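**Student:** my questions are about this predicted structure, shown below with the sequence.
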Amino acid sequence: MSLRDTLKGTGVALVTPFTSNQQVDFDALGNLIEYVIRGGVEYVVTMGTTGETPTLYKQEKLDIINFTYDKVGGRLPVVVGLGGNNTRELLNDLETYPLDKATAILSASPYYNKPSQEGIFQHYKALASATSKPIILYNVPGRTGSNIAAETTLRLANEVGNISGIKEASGNMIQCMHILRDRPREFMVTSGDDHLALSLIALGMDGVISVAANVFPKDFSELVRCSLKDEYKSSRTLHNKMLEGFDLMFAENNPAGIKAFLTEFGLIQNHFRLPVVPLSEHIHDKVKRYLATF
């Protein structure tokens, strides 16, 4: 089975819960994993940027990855986030991180360096040469400062054997159209934008790696399943039900928004590591009002 088939549907980019003394809250993480599995998501993503990876120490990352494998217990595929802007360091991480149980590696394009398209190509080619695991490109220009052009995505898809998919979060619908039209048949293209999930699946994407599915796993994964079956009346109803929620989740910062929602659901405590801070009080009040009518 291809990665495109294995990961069709909704993946959830897990948050990292913290205690009041800034330690990783593994009890809350375990409860969250159970919650999203019961909600019907198709797979989980650990150590994505929604998990506040820039402020985690390496040992914490290793502990979270292993904890996630154990808690999921083989019930769903697990994708591990492993990205950065130091290619040589990432090559070392590929040798030392616990990846045997990972279905795939999600790797964000190098941030801050703003490499050329050739630099992006060579970066991913080097990563792919260091592992037999499928690699999913992650294009999120709003965070990295540079875009993976459609031509570069397609070049990687065609020339590098284990570059197996992309999480596209550019918000550029035309770019997405070109990738979807010209991709190899088994190359997975999934959305990284909850707002655009319905629209992008209508264009041909295979699903979403979602932030909102942390808190709305049942409704969001059903939205995706309906869209994949061309049942757009049902998916539009679910989309409109959650639309204001999407707006509030991303009003200031991710994961500040989603953690506010999860706090209101009693799943985690609303704690962060600087420079991320909790959602401002007036936006958090809007979250409460929205959830009261959800």
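**Tutor:** That came through, no problem. Quick caveat: nothing in here was measured; it's all calculated off a predicted structure. Numbering: from 1, shown residues only.
**Student:** rest of the way, CA atoms for contacts and neighbours
**Tutor:** Fine.
**Student:** doesn't G11 lie inside a strand?
**Tutor:** Yes. Counting by DSSP: H, G, I helix; E, B strand; the rest coil, G11 is found in a strand.
**Student:** hang on, isn't it packed against T46?
**Tutor:** No. Using CA atoms under 8 Å as the test, G11 is too far from T46 to be in contact (10.1 Å).
**Student:** more neighbours: the two, which one.
**Tutor:** More crowded of G11 and T46, by other CA atoms under 10 Å: G11, with 30 against 27.
**Student:** now do the helices in the stretch 101-250 of the chain.
**Tutor:** Here the stretch 101-250 of the chain has its helices, by DSSP state H, counting those that start in this stretch, at 117-129, 141-144, 150-159, 173-182, 197-203, 217-228, 232-249.
**Student:** take a look at this one as well, against the first:
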Amino acid sequence: MQKFIGTGVALITPFKNDLTVDVDALIKLVNFNIENGTNYLVINGTTGESGTISKEEKQLIIDIIVQTNNKRLPLVLGIGGNNTLEVVKELQTRDVSEIDGILSVAPYYCKPTQEGFYQHYKAIAEATTLPIILYNVPGRTAKNMEPATTLRLAKDFKNIVAIKEAGNNQQQYYTLLKDKPDDFLIISGDDDLALGVTLAGGSGVISVIGQAFPKEFSKMIQLGLDGKNREAYQIHYKMMDVIDYIFEENNPAGIKTVLQELGICKNDVRLPLVKASAELETKIRKFVSDF
């Protein structure tokens, strides 16, 4: 699946001061990424605060991004959750005619067994013909989907084409890369590990920081895909601090503060998240100024 190789970005949802969706800022963010080297866009992932977005807002966000993108980049839509029947229902009823793939987060909170993970994704795979990117993020879901389960799904369902692996576990990446089917993509969901995973045989990243520095981050990942590790790590080292900063308190408060410093959107988030602290904002402002 060539369209999911390189740098995808998990777009934030910009808000106005009254916490309604800031359509103008969203259009600016999408164009900024398209014009600066991002390879594909991810809509309504967890970085987009999908947990606090209404159904009506979700459709608005999809419509604005589809219209702004105008078929320039592939689009991946986040459809996931811990209610399998509701996920299947959304896949069967939502208009996905302009969508190139689905990113589906592993069930959270309920902590299923490995067989539970398998049956959940089996139901999703059978509910759509679109390519599916699994999303394992145990730091948020409270349960790790083990490599054996991922590989079982990859081998059993042709439309399960990739995993966004975000366990922040280098050994788990290596296991997936070693044993995966040839056409199955291992996509990093950890910005700090993305280059190393790419150099080890991964297919790139779905990034948070990449939407703020798309030119630099996508260049770094492309250099990694090309095996040019020395040049790639020069960029990685320049971005290490800000990658730490954006996850220091909560995501997406950190990345929204970076984007505010770049003049793209405000840094408002919806409860239970709160804005970045004054101390963190100061560090981010200095980094952006120096960068």
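**Tutor:** Ah, there it is. Quantities reported herein were computed from a predicted structural model and do not represent experimental measurements.
**Student:** what's the TM between chain one and chain two?
**Tutor:** The TM-score (TM-score structural alignment, normalised by the length of structure 2) is 0.99; 291 aligned residues with a CA RMSD of 0.7 Å.
**Student:** can you lay out the helices of the stretch 101-250 of structure 1 as CSV showing distance to G84 of structure 1?
**Tutor:** Compiled in CSV, those are given as follows (distance: least, CA to CA, whole Å):
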stretch, distance to G84 of structure 1
helix 117-129, 10
helix 141-144, 10
helix 150-159, 18
helix 173-182, 23
helix 197-203, 26
helix 217-228, 28
helix 232-249, 25
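**Student:** just send those back as JSON lines, with distance to Y57 of structure 1 and mean neighbour count too.
**Tutor:** Shown next, in JSON lines, are the helices of the stretch 101-250 of structure 1 (distance: least, CA to CA, whole Å; neighbours: other CA atoms under 10 Å):
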{"stretch": "helix 117-129", "distance to Y57 of structure 1": "21", "mean neighbour count": "17"}
{"stretch": "helix 141-144", "distance to Y57 of structure 1": "20", "mean neighbour count": "16"}
{"stretch": "helix 150-159", "distance to Y57 of structure 1": "30", "mean neighbour count": "17"}
{"stretch": "helix 173-182", "distance to Y57 of structure 1": "34", "mean neighbour count": "16"}
{"stretch": "helix 197-203", "distance to Y57 of structure 1": "32", "mean neighbour count": "21"}
{"stretch": "helix 217-228", "distance to Y57 of structure 1": "28", "mean neighbour count": "23"}
{"stretch": "helix 232-249", "distance to Y57 of structure 1": "26", "mean neighbour count": "17"}
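**Student:** just so I know, which of those lies nearest K286 of structure 1?
**Tutor:** K286 of structure 1 sits nearest to helix 232-249 of all these, at 7.7 Å, using CA to CA.
**Student:** quick one on the thing from earlier: quick one, which of the helices of the stretch 101-250 of structure 1 is nearest to A256 of structure 1?
**Tutor:** helix 232-249 (7.5 Å).
**Student:** what angle do that closest one and helix 217-228 make?
**Tutor:** On the basis of axes from the mean of the first three to the mean of the last three CA atoms, to 10 degrees, helix 232-249 of structure 1 is oriented at 130 degrees to helix 217-228.
**Student:** how big's the offset between helix 232-249 of structure 1 and structure 2?
**Tutor:** Following the fit onto structure 2, the mean deviation recorded for helix 232-249 of structure 1 is 0.7 Å by mean CA distance after the TM-score superposition for structure 1.
**Student:** from the chain's centroid, how far away is the helix or strand just after that helix?
**Tutor:** Following helix 232-249 of structure 1 in sequence order, the next helix or strand is helix 256-264 (DSSP states H and E). Mean-position distance between helix 256-264 of structure 1 and its chain equals 17 Å (CA atoms, centre = their mean, to the nearest Å).
**Student:** equivalent analysis for stretch 215-228 of structure 1, please.
**Tutor:** Relative to its chain's centre, stretch 215-228 of structure 1 lies at 15 Å (CA atoms, centre = their mean).
**Student:** can you list contacts of that stretch?
**Tutor:** 9-10, 35-36, 39-42, 197-198, 201-202, 206-208, 212-213, 232, 234-236, 238-239, 258, 261-262, 265 (CA atoms under 8 Å, 6 or more residues apart in numbering).
**Student:** one more time with 6 Å, if that's ok
**Tutor:** T10, V36, G39, G40, V41, A213, S235, L238, L262 (CA atoms under 6 Å, 6 or more residues apart in numbering).
**Student:** which bit of structure 2 covers it?
**Tutor:** Mapping stretch 215-228 of structure 1 onto structure 2 (TM-score structural alignment) gives residues 212-225.
**Student:** and what of stretch 149-163 of structure 1?
**Tutor:** Mapped onto structure 2 using TM-score structural alignment, stretch 149-163 of structure 1 spans residues 146-160.
**Student:** the matching stretch: how far from the chain's middle?
**Tutor:** With CA atoms, centre = their mean, you get 20 Å for stretch 146-160 of structure 2.
**Student:** aligned partner of N39 of structure 2 in structure 1?
**Tutor:** Here N39 of structure 2 is matched to E42 in structure 1, going by TM-score structural alignment.
**Student:** typo on my end, E126 of structure 2
**Tutor:** Aligning on TM-score structural alignment places E126 of structure 2 opposite S129 in structure 1.
**Student:** from M47 of structure 1, how far out is that match?
**Tutor:** Applying CA to CA, to the nearest Å, the value for S129 of structure 1 to M47 of structure 1 is 22 Å.
**Student:** and the gap between L106 of structure 1 and R181 of structure 1?
**Tutor:** For L106 of structure 1 relative to R181 of structure 1 (CA to CA), the value is 22 Å.
**Student:** oh, that last question was meant for M242 of structure 1, not what I typed.
**Tutor:** Taken as CA to CA, the span from M242 of structure 1 to R181 of structure 1 is 29 Å.
**Student:** now I163 of structure 1
**Tutor:** Separation of I163 of structure 1 from R181 of structure 1 (CA to CA) stands at 18 Å.
**Student:** among the helices of the stretch 101-250 of structure 1, which comes closest to V72 of structure 1?
**Tutor:** For those, proximity to V72 of structure 1 was assessed by CA to CA; helix 217-228 is nearest, at 15.4 Å.
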